[in-house]
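Asks: no FASTA, just this:
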């Protein structure tokens, strides 16, 4: 069965594929484990080439720019964008590490009223994309919005000039809102680490005179450092990928700079050069994550591990713990959901759901379904090739095929545009020569380019999930199928696919929802005249008509709740028998 609780850590292991030195220099050659099936290895190589092509195209496009262009970009675009990106990442990293680790210790090491509900509810902010929380809080905290109006009424002020809160459109506002959405990336792996720590280790510390606070600071926290590094790296990747929240809140990050340089200034080489700098930042984040968990090993027999006994908090302490734990859920999920519900209900009551919104829902679902099918197919080819021919070659191909997860959506979109546009020109010229008429931009205009970008961006989810599913299937079943005359394809159909169904469903769910939420790549590569729910919301927020985007935002949040529920259920199932 698919180990869903490991999905966060697997994602960062996938991101570590950016360390190409290790990937491109395998120490051993592949040896067939089950015999035959070499064409699956060639298929895996083809999938890896499809993922690697946008990176190579990006480098080629960046080289088209002149030295003077690079100097201009560095002076007027890159330097301020790099500075603001650094400040944003440092602030978001601090919030997610402190908040995620503290909440994980609160839930894992204490028992108080509502702990079981809080255990999974703390994952709910994952359902709210960062651009939606910015969209909501810009309206809620507007000087004429409901929060400040209520505060002025309570304090006796009539004029907004007499009392107003600090402007949410700022670097501090962006750091706070992104931290509220992204802390679950740290909370989830760290909570699992705390839950799996042997009680004997902590009891030994108590016998040596350590208080509960000292146990956390001197024993539990150092043991959880690898999980903290993993979660924080993933959260920072998401912050770096953000375009909507940063632009709405007035923060000029590298992602926003790529978008404005490409779309507003029509400077493709300049955007490619900024994207290369962004890839350097990504590589630095991955290297920092590896450095933070270097030489970290935890040895112990799982059969002998006795889980940590939570400290019972009663009375005022218990309710205070519940209130503190619920605050991030309320701010990161409850308040935005309540506002979206109220605005959506009001909007539907006044004007109903417009035909345009229905068309955008169909476009969103169609693109997500096509991308999910392609991602699952590609992931199956890569994972099954590694199953048939385990070793350095297929491991390297798997890492290269998973490389896109480490690239922000704007970088992927920019890299995809170059080869796809070239292929479109070749198809158009061939049609003119052979048929006497041109085809235009058939790949970009049909949405195929956008689906390709989704595949590059999210293939890692499929590879990681399916590979985990294969790991749970004994190889004896493969040998039994081969002894009965089944080749690799037949054994895949008759043996593996039925057993991989949970892994495939879980991977499909994650990919489908993430493609629905993806804004940067969709914004840059969608066909002319086609809008999705995410781009519709972006357009409404850019115009300041927040109430018109509430229905689209609510649909995206509702879809995002599905994988969160799945993660919570899997976490409870994996934790069964460990919790007291």
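Replies: Noted; the coordinates are in hand. For clarity, every value in this text was computed on a predicted model and none was experimentally measured.
Asks: okay, CA-based contacts and neighbour counts for the rest of this
Replies: Will do.
Asks: which SS class is residue 142?
Replies: coil (DSSP: H, G, I helix; E, B strand; the rest coil).
Asks: residue contacts, it?
Replies: 148, 167 (Cα atoms under 8 Å, 6 or more residues apart in numbering).
Asks: Ok, residue 424 next?
Replies: 440-444.
Asks: all strands of the stretch 101-250 of the chain, in order?
Replies: For the stretch 101-250 of the chain, the strands defined by DSSP state E, counting those that start in this stretch cover 110-111.
Asks: Buried by neighbour count, from the contacts of residue 424: which ones?
Replies: Neighbour-count burial (16 or more other Cα atoms under 10 Å) applied to the contacts of residue 424 gives 441-444.
Asks: Among the residues you listed, which lie within helices?
Replies: 442-444 (DSSP state H).
Asks: want to compare, so here's the second one:
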């Protein structure tokens, strides 16, 4: 009786999951159908004044960050894959450490050290007798580009390194035997092989830039995300905020298309060149001056993206322990851990449901729901917040007795919904990669022995997927701990998280107090980086 009922409910459940994950985007796009005089007046006024600045600043910042992550990540990837020098094995995982640093934490650290009243400029004025500012203002577009470049370059480094490690040494060895010089081998063999991976990594970094709120808000950079929050919170007009969010959504879709196109080219390049591989190829050994240059190019990324920000945050932390809110820190940490743990379990459940459905019945419906869930991570938190609160406000105004507004804003339900829309794709990708390693013969054998779908999932699939499932839950947990835009707006009263408190304290120039929650977020972020480095080390053996 139970099995036929589950089969009957499978399609409604999948449709419900799709609606649950797609509603924010549909609400934002549908806001144009609810045109009113007030929102149109606000948009016309913004179009005549600040909207061009939002567009130009967003595009300019994206271009600067794109060039920055390529300039930092590509040389590092080439050095650790194509060449051999002392310390190369250590640099392979050290350059992943900036992934543990939320970009807004890096922004707080550099601001505390480099601002006018910070120790760097104060020391220069004291030593040389200079007056006034001796360093450019860090809270600017170039400062934001600096922070993003050294926080997000691991996306380019990781994908380019993977692409180069598979093919570059073998083909460069073949080019050497044909008489090509080292510069020519790098320019005509290594870099063309890594070009799709570089494009994919750059697109991932740009999606993070478009979705960011912490850095641009703290630095006062007027991007699309800042404009959305101004229209919503300062001008108190949700329609104008939603219609601005569609512009940001268009930019994200364009970057996502570029990333998917690059991923397809990566697969094509891999199949095309795999036949040319040779296990006899060895990296090029560097010595002398070249080895020193390699060391400098490898030390700078993780020094600027991890070591210095951590040191800058430790300085105010160690300066005065008495100002630190130790009693409230446990409350903030518990709120973060509780929200991250619940979201991780729910996201893992959704991922298992979708991945198992695709494996059992790979039809149009299941594949469509999976594609919808996979788009969530590319949707900025600002778009998700606006897309959730629009239908909630409409339902609350139409049927006040339902108390939907209270449930979505005064409890954690709205926050969990936003987290699942954004981070279910992270869990889904990990679970799908685990399923890809399970042969279909396991399913066929289990069905021949009389196992139904539920028993197949719990007794056959899950024991083999446990490691991938735990990795998926860990990644979602860490992402929720660091998430800022949706948490700021949707959190209930007395539910501040470490990310929100760090942002608020830094905004109030209480950087000494902000150091404690910021460093806690960095410590938590180290967990997936360690997991990733161990996985890469095993795959390279």
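Replies: Great, that's in hand. Please read all numbers here as calculations on a predicted model, not as lab measurements.
Asks: related to what we said a few turns ago, between the contacts of residue 424 of structure 1, which is nearest residue 475 of structure 1?
Replies: residue 443 (41.1 Å; Cα to Cα).
Asks: how much space between the aligned residue in structure 2 for the closest one and residue 491 of structure 2?
Replies: Mapped onto structure 2 by TM-score structural alignment, residue 443 of structure 1 lines up with residue 408. Shown here: residue 408 of structure 2 relative to residue 491 of structure 2, a distance of 9 Å by Cα to Cα, to the nearest Å.
Asks: For these two, list the residues in contact with both.
Replies: Common neighbours of residue 408 of structure 2 and residue 491 (Cα under 8 Å, 6+ apart) are residue 415.
Asks: and the most centrally placed residue in structure 1, what is it in contact with?
Replies: Per Cα atoms, centre = their mean, the C-alpha nearest to the average position across structure 1 is that of residue 238, at 5.7 Å. Each residue near residue 238 of structure 1 by Cα under 8 Å, 6+ apart is listed here: 182, 408.
Asks: What does it correspond to in structure 2?
Replies: Under the alignment (TM-score structural alignment), residue 238 of structure 1 maps onto residue 208.
Asks: ok, that match to residue 377 of structure 2 distance?
Replies: 10 Å.
Asks: now residue 81 of structure 2
Replies: For residue 81 of structure 2, the distance to residue 377 of structure 2 - Cα to Cα - is 29 Å.
Asks: Repeat that for residue 311 of structure 2.
Replies: For residue 311 of structure 2, the distance to residue 377 of structure 2 - Cα to Cα - is 31 Å.
Asks: Those two: who's more crowded?
Replies: Set residue 311 of structure 2 next to residue 377 and count neighbours by other Cα atoms under 10 Å: residue 377 wins out with 19 against 13.
Asks: Check whether the match of residue 443 of structure 1 really touches residue 414, as I assumed.
Replies: Yes: here residue 408 of structure 2 reaches residue 414: they are 4.2 Å apart, a contact under Cα atoms under 8 Å.
Asks: hey, what's in contact with both of the two?
Replies: residue 490.
Asks: how about the match of residue 443 of structure 1, what does it touch?
Replies: Residue 408 of structure 2 neighbours (Cα under 8 Å, 6+ apart): 392, 414-415, 490.
Asks: what about 7 Å?
Replies: residue 414 (Cα atoms under 7 Å, 6 or more residues apart in numbering).
Asks: Tell me how far it lies from residue 21 of structure 2.
Replies: From residue 408 of structure 2 to residue 21 of structure 2 the distance is 15 Å (Cα to Cα).
Asks: just residue 522 of structure 2 next, same as before
Replies: Distance, residue 522 of structure 2 to residue 21 of structure 2, by Cα to Cα: 29 Å.
Asks: Over to residue 2 of structure 2?
Replies: Distance from residue 2 of structure 2 to residue 21 of structure 2, by Cα to Cα: 27 Å.
Asks: which residues in the stretch 351-500 of structure 2 form helices?
Replies: 364-374, 381-398, 404-409, 413-436, 440-448, 453-456, 462-482, 485-490, 498-507 (DSSP state H, counting those that start in this stretch).
Asks: With distance to residue 531 of structure 2 as extra columns, can I get those helices in TSV?
Replies: Formatted as TSV, the helices of the stretch 351-500 of structure 2 follow (distance: least, Cα to Cα, whole Å):
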stretch	distance to residue 531 of structure 2
helix 364-374	22
helix 381-398	26
helix 404-409	34
helix 413-436	13
helix 440-448	28
helix 453-456	28
helix 462-482	8
helix 485-490	26
helix 498-507	22
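Asks: Any idea which of the ones you listed gets closest to residue 293 of structure 2?
Replies: The nearest among the helices of the stretch 351-500 of structure 2, by Cα to Cα, is helix 462-482 at 34.8 Å.
Asks: Spatially nearest residue to the aligned partner of residue 55 of structure 2 in structure 1 (excluding sequence neighbours)?
Replies: With TM-score structural alignment as the criterion, residue 55 of structure 2 lines up with residue 82 in structure 1. With Cα to Cα, 6 or more residues apart in numbering as the criterion, residue 82 of structure 1 has its nearest non-adjacent residue at 6.3 Å, and that residue is residue 254.
Asks: Run through the residues that contact the alignment partner in structure 2 of that neighbour.
Replies: Under the alignment (TM-score structural alignment), residue 254 of structure 1 pairs with residue 224 in structure 2. Taking Cα under 7 Å, 6+ apart as the criterion, residue 224 of structure 2 is in contact with 54-55, 58, 248.
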